[in-house]
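J.: Just a sequence and a predicted model for now, questions to come.
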Amino acid sequence: MSSYLELTARQRIPAIFDAGSFEEFLPPSARVVSPHLAQLDAPVSFDDGVVVGRGLLDGHVVFGAAQEGGFMGGAVGEVHGAKLVGMLRRAVDEQAHAVLLLLESGGVRLHEANAGLIAVSEVMRAMLDARAADIPVVALVGGANGCFGGMGISARCANTVIMSEEGRLAMSGPEVIETASGVEEFDSRDRALVWRTTGGKHRYLLGDCQVLVPDDTAAFRAAAVQAIADIRAGSASLTLEGLLDEQAMLARRLEDTAGLHDPVDVWRQLGVPDPGAVPMLEADAFMQLAAPYRAGGQR
């Protein structure tokens, strides 16, 4: 078993894609860096914190990207976002089998402010354009920094989100919530609470992710291959019917969880037997237990 969590972006790519097949676009040797960071005398990375390219996944041509959580927490800036958008557009031009996004990001770089926000909006549009071209978009979330802010929203634009329990997904990070609303609202130092609220198990039960896997690169790879096959068996495109179903699910979720403050209470409300035991379950056992009770299904 090889931990996905412990790998860098450049280690995750060869662990997920077929051996030796990945061709990187704009590699570090191209020296495409953020002009904004340089102007602020801030450290730069020669790949601007994201690897983008094209490779084979189970023999099929799949375009992919991996965010580097070790550089500014995977935060998105102008160049970082442009690389993601360019990769997605090229995937459409070349009619790729699928797009695979290995997401690990705290959101937008404060250093780049509006440029980063615009970049994230362009990433979301490019993801939806790929889906409109019937190209499946699958997001993997299992890095130590989680997937928050603009990239948390972007992840939910994918057909399928695959998470580990250790991965975290939300709009606002724990520290942001605590800063804005106070420790009484959310104590970011309560790690158990953080993982109950933003971790993979809660996100699966709420319908925000479609598959939960162990923290294992082989499990992530197998789940990605299966998700792409399942999507292609139907349709990758986002339809009006799909949007209405999603909105109905969110409305039911709000109604069902009104007034509940702890995820354990939410799980109990969803009908999960012995919800207090959920955090201790291995991924496979959790999936067997939780599947009948989740708030949403495959998108």
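T.: It's in.
J.: alpha carbons only for contacts and neighbour counts from here, please
T.: Will do.
J.: So which residues of the stretch 101-250 of the chain form strands?
T.: 137-141, 160-164, 211-213 (DSSP state E, counting those that start in this stretch).
J.: For the ones you listed, give me CSV that also has mean neighbour count and distance to residue 17.
T.: Below are those laid out as CSV (neighbours: other CA atoms under 10 Å; distance: least, CA to CA, whole Å):
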stretch, mean neighbour count, distance to residue 17
strand 137-141, 27, 13
strand 160-164, 27, 16
strand 211-213, 25, 17
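J.: what would those look like in a markdown table with distance to residue 252?
T.: Shown next, in a markdown table, are the strands of the stretch 101-250 of the chain (distance: least, CA to CA, whole Å):
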| stretch | distance to residue 252 |
| --- | --- |
| strand 137-141 | 25 |
| strand 160-164 | 21 |
| strand 211-213 | 21 |
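J.: right, and these - which one's nearest residue 298?
T.: Closest approach to residue 298 among these is made by strand 160-164 (7.3 Å; CA to CA).
J.: which residues touch the closest one?
T.: Identification of contacts with strand 160-164 by CA atoms under 8 Å, 6 or more residues apart in numbering yields 137-142, 155, 199-201, 208-215, 220, 223-224, 227, 283, 298-299.
J.: Go again with 6 Å.
T.: Outside strand 160-164, the residues that touch it by CA atoms under 6 Å, 6 or more residues apart in numbering are 138-142, 200, 209-215.
J.: on that earlier part again, what about the strands of the stretch 101-250 of the chain, which gets the closest to residue 237?
T.: Nearest to residue 237 among the strands of the stretch 101-250 of the chain is strand 137-141 (9.6 Å), distances taken as CA to CA.
J.: distance between that closest one and the chain's centre?
T.: Chain-centre distance of strand 137-141: 5 Å, with CA atoms, centre = their mean, to the nearest Å.
J.: So which elements touch that strand?
T.: Applying 3 or more CA pairs under 6 Å, 6 or more residues apart in numbering; DSSP states H and E, one finds that strand 137-141 contacts strand 98-103, strand 160-164.
J.: Below is an additional structure, to be compared with the one above:
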Amino acid sequence: MTDQKTVTPFQRHTSSWYESSARDRVRLLLDAGSFREFIGPEAREMSPHLDLFDLPKQFDDGIVVGRGMLGGKPLFVAAQEGRFMGGAFGEVHGAKLTGLLRAARDTRPAIPVLILFDTGGVRLQEANAGELSISEIMRALVEARTAGAKVVGLIGGRSGCYGGGGLIAGTCSALAVSEHGRIAVSGPEVIETNRGIEEFDSKDKSLVWRTMGGRNRRLIGGADAFVDDTIEAFRAAALLLIERAPAFDLDMLKAEQARLTERLQRFGDCADAVDIWAREGIADARSVPGLSTEAFTAIADKAREPRYDAR
């Protein structure tokens, strides 16, 4: 593991977000040596439910929360560990994120919050507690934004951002996503199980990625920045989105509602993401998945209807 105090710009730039752990993402993303963890592993705050199912526990319950600096400015940060139970929300996991957002709500002057999503949703073993935590997190997030804190989500981990995580992401001020990032409320297998393979074939990986993947989310305005799979790229996006994310007020909510209404009218009859891209005016829509980040970003900046100008 890289020592935070010895991180160089080269090391940060060459570190893969997808391959990194939650703790590595935090250490390499923030200014060197600035991170201070709340309720760390030494506190042993673990799920009280997993023993009942004879499942392993983790001392931080799969989420790292704390405070640090980014570009010389203070912020709060939370990072989910996708390698522990798929980053799923449980009672303690959710409570730590709720507490962090409430701290942001109560801090004056307001400082931003970064949420490094990497989750498959709610733990089935803690279904009721996990579902309750999602509603508590969303309430705390809205309260933090109302108090003036910008909340930016970063998505590019192994587990994507599914289930309750997808709902929370939709409540954020802004989102950055990489090629590896996926955002959805229901996962591919869940859709297929409930609606049938005719509705969604979860084994069709091309379908999954062009529907839920970062490129489509960016093109339809579900994400505000598309980045390479490097720590440095996510750092740059976080700095930009914190600066440019809009205030949380009635005018913003009305504008967002109008944008979503118009999006449904434009694309509601499309059967596939490729149909949406074509309707966006992309001449060779089927080439989108194979484009370089630079080429794709150039097209996305022209094609999509953004929530705000993140360039």
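T.: Thanks, I have it. All figures in this text were calculated on a predicted structure; none of them were measured in a lab.
J.: Would you give the TM-score for this superposition?
T.: With the length set by TM-score structural alignment, normalised by the length of structure 1, the two chains reach a TM-score of 0.95; 295 aligned residues with a CA RMSD of 1.3 Å.
J.: which one of the helices and strands packed on strand 137-141 of structure 1 lies closest to residue 128 of structure 1?
T.: Closest to residue 128 of structure 1 of those, according to CA to CA: strand 98-103, at 11.5 Å.
J.: Touching that closest one from outside, list them.
T.: 62-67, 135-141.
J.: likewise stretch 60-72 of structure 2?
T.: 30-31, 34-38, 41, 46, 74-81, 84, 93.
J.: Which of the helices and strands packed on strand 137-141 of structure 1 sits closest to residue 245 of structure 1?
T.: Of all these, strand 160-164 sits nearest to residue 245 of structure 1, with 15.3 Å by CA to CA.
J.: what's the angle from that closest one to strand 98-103?
T.: Between strand 160-164 of structure 1 and strand 98-103, the angle formed by their directions is 40 degrees, by axes from the mean of the first three to the mean of the last three CA atoms, to 10 degrees.
J.: Residue 95 of structure 2 maps to what in structure 1?
T.: In structure 1, the residue matched to residue 95 of structure 2 (TM-score structural alignment) is residue 82.
J.: Please enumerate the helices of the stretch 1-150 of structure 1.
T.: Secondary structure of the stretch 1-150 of structure 1 (DSSP state H, counting those that start in this stretch): helices at 9-16, 35-39, 78-93, 113-132, 149-155.
J.: I'd like those as JSON lines, with distance to residue 53 of structure 1 and mean neighbour count appended.
T.: JSON lines is the format used below for these (distance: least, CA to CA, whole Å; neighbours: other CA atoms under 10 Å):
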{"stretch": "helix 9-16", "distance to residue 53 of structure 1": "10", "mean neighbour count": "18"}
{"stretch": "helix 35-39", "distance to residue 53 of structure 1": "22", "mean neighbour count": "13"}
{"stretch": "helix 78-93", "distance to residue 53 of structure 1": "7", "mean neighbour count": "21"}
{"stretch": "helix 113-132", "distance to residue 53 of structure 1": "15", "mean neighbour count": "20"}
{"stretch": "helix 149-155", "distance to residue 53 of structure 1": "18", "mean neighbour count": "24"}
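J.: Which one, of the ones you listed, ends up nearest to residue 235 of structure 1?
T.: Closest to residue 235 of structure 1 of those, according to CA to CA: helix 113-132, at 8.6 Å.
J.: Not counting its own residues, what contacts that closest one?
T.: Applying CA under 6 Å, 6+ apart, the contact partners of helix 113-132 of structure 1 are 76-78, 81, 85, 92, 108, 150, 154, 236-237.
J.: Give me the range in structure 2 that that helix lines up against.
T.: Aligned using TM-score structural alignment, helix 113-132 of structure 1 spans residues 127-146 in structure 2.
J.: Excluding chain neighbours, give the residue nearest to the match of residue 95 of structure 2 in space.
T.: In this structure, residue 82 of structure 1 finds its nearest non-sequential neighbour in residue 119, 6.5 Å apart by CA to CA, 6 or more residues apart in numbering.
J.: any idea what residue 226 of structure 2 aligns with in structure 1?
T.: Matched to structure 1 by TM-score structural alignment, residue 226 of structure 2 sits across from residue 212.
J.: ditto for residue 300 of structure 2
T.: By TM-score structural alignment, residue 300 of structure 2 lines up with residue 290.
J.: Can you report how many residues neighbour its match?
T.: 20 (other CA atoms under 10 Å).
J.: Residue 69 of structure 2 now?
T.: Neighbours of residue 69 of structure 2 under the rule other CA under 10 Å: 18.
J.: and the gap between it and residue 112 of structure 2?
T.: Going from residue 69 of structure 2 to residue 112 of structure 2 by CA to CA, to the nearest Å gives 10 Å.
J.: follow-up on the earlier one: and the contacts of strand 160-164 of structure 1 as CSV, adding distance to residue 162 of structure 1?
T.: Listed next are the contacts of strand 160-164 of structure 1 as CSV, based on distance: CA to CA, whole Å:
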residue, distance to residue 162 of structure 1
138, 8
139, 6
140, 5
141, 6
142, 8
200, 9
209, 6
210, 6
211, 5
212, 6
213, 7
214, 10
215, 11
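J.: Show me which of these is closest to residue 231 of structure 1.
T.: The closest of these, once distances to residue 231 of structure 1 are taken by CA to CA, is residue 138, at 9.4 Å.
J.: quick one: the helices in the stretch 151-300 of structure 2?
T.: Assigned by DSSP H, counting those that start in this stretch, the stretch 151-300 of structure 2 shows helices spanning 164-171, 188-195, 205-212, 214-219, 231-244, 250-267, 273-279, 293-303.
J.: Redo those helices as a markdown table? Include distance to residue 15 of structure 2.
T.: Output for those, formatted as a markdown table (distance: least, CA to CA, whole Å):
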| stretch | distance to residue 15 of structure 2 |
| --- | --- |
| helix 164-171 | 24 |
| helix 188-195 | 29 |
| helix 205-212 | 23 |
| helix 214-219 | 19 |
| helix 231-244 | 6 |
| helix 250-267 | 35 |
| helix 273-279 | 31 |
| helix 293-303 | 17 |
